[in-house]
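> Please find the sequence and the predicted model below.
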Amino acid sequence: MPTRILPAVGDPDAVRSVTTLLSQLPDAEPVAPVVDSTQLVDTLARLAAESVDELPEVVVVHERIGPVPALELIREVALRFPAVGVILVTSDASPGLFQAAMDAGARGLAALPLSYEELANRVQAVAQWSVGVRRHLGHGGDVFTGAGGTVVTVSGAKGGVGATLAAIQLALAAQASGRSTVLVDLDLQTGDVASYLDVQFRRSVADLAAITDISPRVLADAVFRHDTGVALLLAPGEGERGEEVTDRAARQIVSALRSRYETVVIDCGAQLSGAGAAAVEMADTALLVTTPDVVAVRGAKRTVRMWDRLQIRKAEETTVVVNRHTRATEIQPSLIQRITGTPVASTAVPAHYKELQAVVDAGRVHELDQRSAVKQALWALAGELGLVRTPVAERKGGRLRGDRGAVSFRRRRDG
């Protein structure tokens, strides 16, 4: 079977030399080159929309591609199209750049000026890797093989504002609507997802930290399948092991999950770690949960400013969720929006702790009653964020048929 190779080269002279050399490789099938980063991503997205099998096995990215810098482009391709192997062509073959390219998601590096032997070896190795990934992705009914699932992070403005409950219910809503979903507890020292769902587990996210190439089989061994159908990747039972999950490990883990599940919901807790920061940076949607009180709203503002200073996330790219909302409180969502400088979700979660107390104490929050105003609000939030699949045939009067019942939602953005 020929290896399909897509060159991404902006310089006309480099285009000619790269395509000429690629055409001489055995069993190679070079396709028409793309000349900038936008065209590359658009081309891959169009092919992925048809089928993962339509994607080229190898993409060759020239160091002078633009307007997005080569390493940033490689990171985006690796995240969105995890079955595609990327080779960076560069005049700088130093160990530092090699490490940076690997961290970004490249599968190989070829030095300029290109030699036939080096390029042939790189293409062959990367093509074999790509074929192997696709073979693994082809097994199992719950495997998602699209261009990359949706990643949502849920962080707390401070401890105790309800971020974990929100993350769990968002994951349950996505799974109930037919999306393959994984819930990740990245609150590495004090994560409570396992307690909220009453599960006993042996493996955790820490077991993936030292693995540089996370295959679907390795990932499946670390994931716990809950009775609801949601896959769980839990925080380590020994909090000190959380230090093993570095920002680099978190990027690899999130990328692997994104390639396998349609929806990835990550509970990042209220304390910023390197792993949590990496997840927030990679997320399609970053939620920050707060309660409508002075201390929590100050915490939300402080978190938003810190994310911005550290170049993790801009304020306008963060969505605040108001939990325990009442009409009587002086701090309303509109005021929180002005204070934090962020968008605020139109769905506010009401203050009805009595509904929650029994299931929280029993560790059975997945059994929260369908009539619960809290559950209805959080599932409505999932609809607002586009995390639920709601075919027209399943909707009646603005209601979503889900887990043994129906919950209302305000609006839906197609994901």
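It's in.

> Going by C-alpha atoms from here, please, whenever you check contacts or count neighbours.
Noted.

> Can you give me the neighbour number for residue 241?
Look at residue 241: counted by other Cα atoms under 10 Å, it has 17 neighbours.

> check contacts around the closest residue to it other than its chain neighbours.
Spatial nearest neighbour of residue 241, chain neighbours left out: residue 206 (6.5 Å); criterion: Cα to Cα, 6 or more residues apart in numbering. Contact analysis of residue 206 by Cα atoms under 8 Å, 6 or more residues apart in numbering lists 235, 236, 241, 242, 244, 245.

> Tell me, how many residues neighbour the second one?
Read that as residue 236. Counted with other Cα under 10 Å, residue 236 comes out at 26.

> and if you look at the fifth one?
Around residue 244 there are 17 other residues, counting by other Cα under 10 Å.

> Tell me if I'm right that it and residue 209 touch.
Yes - counting by Cα atoms under 8 Å, residue 244 touches residue 209, with 6.2 Å between them.

> Checking my notes, residue 152 in a strand, right?
Yes - using DSSP: H, G, I helix; E, B strand; the rest coil, the assignment for residue 152 is a strand.

> I figured it was touching residue 284, is that so?
Yes - proximity of residue 152 to residue 284 meets the contact threshold set by Cα under 8 Å, at 6.1 Å.

> more neighbours, the two?
residue 152 (25 against 15).

> Tell me the spacing between the more buried one and residue 254.
According to Cα to Cα, to the nearest Å, residue 152 stands 11 Å off from residue 254.

> ok, now residue 371?
34 Å.

> Neighbour count: those two, which is higher?
Using other Cα under 10 Å as the criterion, residue 371 and residue 254 rank with residue 254 on top: 20 against 12.

> Leaving aside the residues adjacent along the chain, what's closest to residue 133?
Counting by Cα to Cα, 6+ apart, the residue nearest residue 133 is residue 83, at 6.0 Å.

> so that neighbour sits in a helix?
No - counting by three-state DSSP, residue 83 falls outside a helix, being coil.

> Over to residue 371. Which of the three states is it?
Under three-state DSSP, residue 371 comes out as coil.

> try it against this one:
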Amino acid sequence: MTTRILPAVADADAARSVTTLLSQLPDAEPAVPVGDSTHLLDTLARLAGESLDELPEVVLVHERIGPTPALELIREVALRFPAIGVVLISSDAGPAVFSAAMDSGARGLVALPLSYEELAVRVQAAAQWSAGVRRHLGASLDVFAGPGGTVTTVTGAKGGVGTTLVAVQLALAARASGHTTVLLDMDLQAGDVASYLDVQFRRSIADLAAITDISPRVLADAVFTHESGLALLLAPGEGERGEEVTDRAARQIIGALRTRYETVVVDCGSQLTAANAAVVEMADTALLVTTPDVVSVRGAKRTVRMWDRLQIRKAEETTTVVNRHTRATEIQPPLVQKITGTRVAQAAVPAHFKELQSVVDAGRLHDLDGRSTIRQAVWALAGELGLLKAPEGRAKARASRGSGLVLRRRGG
């Protein structure tokens, strides 16, 4: 049996060493190594999109791969491509690392420095396991073939600036355009998404925090399907349970959501925690909501500087949204951009609270009139951010970045 092997190794010297040994294995077809986690996932998604038979039997993940840490990357590959045998290459082959790798979904661990004998044994075992899974599951194999959903976080410069309003309407806009969309409430101690959307549901993100393997079924049990078509993963009703959601749990939950939904919108509230900091760091787009007043803009500047100091996100990688905008105020979007150093969205949300009052009081923000200037502004923002674009465009763009790698077909 021919075994197709895809190494994911960031270091050039390590990649050459791995490739040299793999080329000596009998019946092995090693592909050109990929240098980072994004390239690996994009390549696997592209191959799965062509045919499940195109996927390699074995993926090797080096411990220093990035930007996603090796164990988190293994977990995501195992979740999205369950018939691939993943092997971790690590300088630490102790029981703690071995156990963590197995918990993440790896089928084996190879110690550094590499030896031909150990590599051959681990690759062969992973390949046999992969072949057995494919024979057993056949056409019913559950694979998410897309490149992974986009994550947009919405954070408030301070409390009361309209963070949840923007997050909810962005998610509704994405869902209305035809994207499968989930809205995650990461305001862990004071989340109001359920109140704004008239939802009573006992499950929350805290129920996923202690689960090391979030399967599609486990995720479905925690997600509420709203009458608007939005999927909702809510903040815990008891604020103290928010402490159960660690940064590691948040990364795992976001990874699971990205594999099931094309668009993930996250309401991060206005308080910085380790969990929502991890989500902002992972996001494709990070929004910072402010109102055009001195206190809020100072809060926005303070948040941007803190994100930069903590290496969460740079100012130029952040987009600020001005809510409750009027032409009469002295603080206009260009000044906000100058003060914060961020890019300010072209779509500013007008200060027309009367349009909101009835739906907010009724807890039915999804019923906001389509003629509302507030809704029109936030939906225009969704278009500006690319949340309304057809997913094929982004998929092709991301796939093209991995087009330099070719896996040889068996018998080809």
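Thanks, I have it. For clarity, every value in this text was computed on a predicted model and none was experimentally measured.

> The second structure: which residue goes with the residue nearest to residue 133 of the first structure?
Matched to the second structure by TM-score structural alignment, residue 83 of the first structure sits across from residue 80.

> burial of that match, as a residue count?
25.

> shouldn't it be in contact with residue 259?
Yes - Residue 80 of the second structure is within contact range of residue 259, at 6.5 Å (criterion: Cα under 8 Å).

> shared neighbours of the two, which are they?
The contact sets of residue 80 of the second structure and residue 259 overlap at residue 144 (Cα under 8 Å, 6+ apart).

> What ranges does the stretch 301-412 of the second structure have for its helices?
333-340, 353-362, 373-384, 391-401 (DSSP state H, counting those that start in this stretch).

> and the shortest one, how far from the first structure on average?
In the superposition against the first structure, helix 333-340 of the second structure averages 0.5 Å from its aligned positions (mean Cα distance after the TM-score superposition for the first structure).

> Show me what the top helix by length along the second structure is packed against.
For the second structure, the helix reaching the highest residue count under DSSP state H is reported as helix 116-137. In terms of contacts (3 or more Cα pairs under 8 Å, 6 or more residues apart in numbering; DSSP states H and E), helix 116-137 of the second structure is packed against strand 58-62, strand 85-90, strand 108-111.

> buried residues in it?
By 16 or more other Cα atoms under 10 Å, the buried positions in helix 116-137 of the second structure come out as 119-120, 122-131, 133-134.

> The helix or strand where residue 14 of the second structure lies - contacts with which helices or strands?
Per DSSP states H and E: residue 14 of the second structure is located in helix 12-22. Secondary-structure packing of helix 12-22 of the second structure (3+ Cα pairs under 8 Å, 6+ apart): strand 3-8, strand 28-30.

> Is it correct that residue 301 of the second structure is in contact with residue 342?
No - Residue 301 of the second structure lies out of contact with residue 342 (Cα under 8 Å); the separation is 9.0 Å.

> what does the helix holding residue 14 of the second structure rub up against?
7, 9, 28, 30, 32, 33, 114, 116.

> Could you identify which of those has the most neighbours?
residue 9 (26 neighbours).

> give me every residue that touches that residue.
With Cα under 8 Å, 6+ apart, residue 9 of the second structure has these contacts: 15, 33, 34, 35, 36, 60, 61, 62, 64, 65.

> Format those as JSON lines; extra columns: distance to residue 397 of the second structure.
JSON lines is the format used below for those (distance: Cα to Cα, whole Å):
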{"residue": "15", "distance to residue 397 of the second structure": "26"}
{"residue": "33", "distance to residue 397 of the second structure": "20"}
{"residue": "34", "distance to residue 397 of the second structure": "17"}
{"residue": "35", "distance to residue 397 of the second structure": "18"}
{"residue": "36", "distance to residue 397 of the second structure": "17"}
{"residue": "60", "distance to residue 397 of the second structure": "25"}
{"residue": "61", "distance to residue 397 of the second structure": "24"}
{"residue": "62", "distance to residue 397 of the second structure": "26"}
{"residue": "64", "distance to residue 397 of the second structure": "26"}
{"residue": "65", "distance to residue 397 of the second structure": "23"}
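
> Give me the nearest residue to residue 395 of the second structure, chain neighbours excluded.
residue 147 (6.2 Å).

> And for residue 353 of the first structure, the neighbour number?
Using other Cα under 10 Å: residue 353 of the first structure sits among 11 other residues.

> do the same with the one 4 residues further on
Other residues lying near residue 357 of the first structure total 13 when counted by other Cα under 10 Å.

> How about residue 2 of the second structure?
Residues near residue 2 of the second structure, counting by other Cα under 10 Å: 13.

> Verify the contact between it and residue 27 for me.
Yes - Residue 2 of the second structure is in contact with residue 27 according to Cα under 8 Å; the separation is 4.8 Å.

> what's the spacing between the aligned residue in the first structure for residue 260 of the second structure and residue 169 of the first structure?
Under the alignment (TM-score structural alignment), residue 260 of the second structure pairs with residue 260 of the first structure. For residue 260 of the first structure, the distance to residue 169 of the first structure (Cα to Cα) stands at 20 Å.

> For the residue most central in space within the first structure, give me its contacts.
For the first structure, the residue nearest the mean C-alpha position is residue 151 (3.0 Å; Cα atoms, centre = their mean). Residues near residue 151 of the first structure by Cα under 8 Å, 6+ apart: 258, 263, 264, 265, 266, 282, 283, 284, 285.

> Just to be sure, the fourth one is in a helix?
So the one you mean is residue 265 of the first structure. No - secondary structure of residue 265 of the first structure (three-state DSSP): strand, not part of a helix.

> Measure how buried it is and give me the count.
27.

> Touching, it and residue 167? I think so.
Yes - Residue 265 of the first structure is within contact range of residue 167, at 6.4 Å (criterion: Cα under 8 Å).
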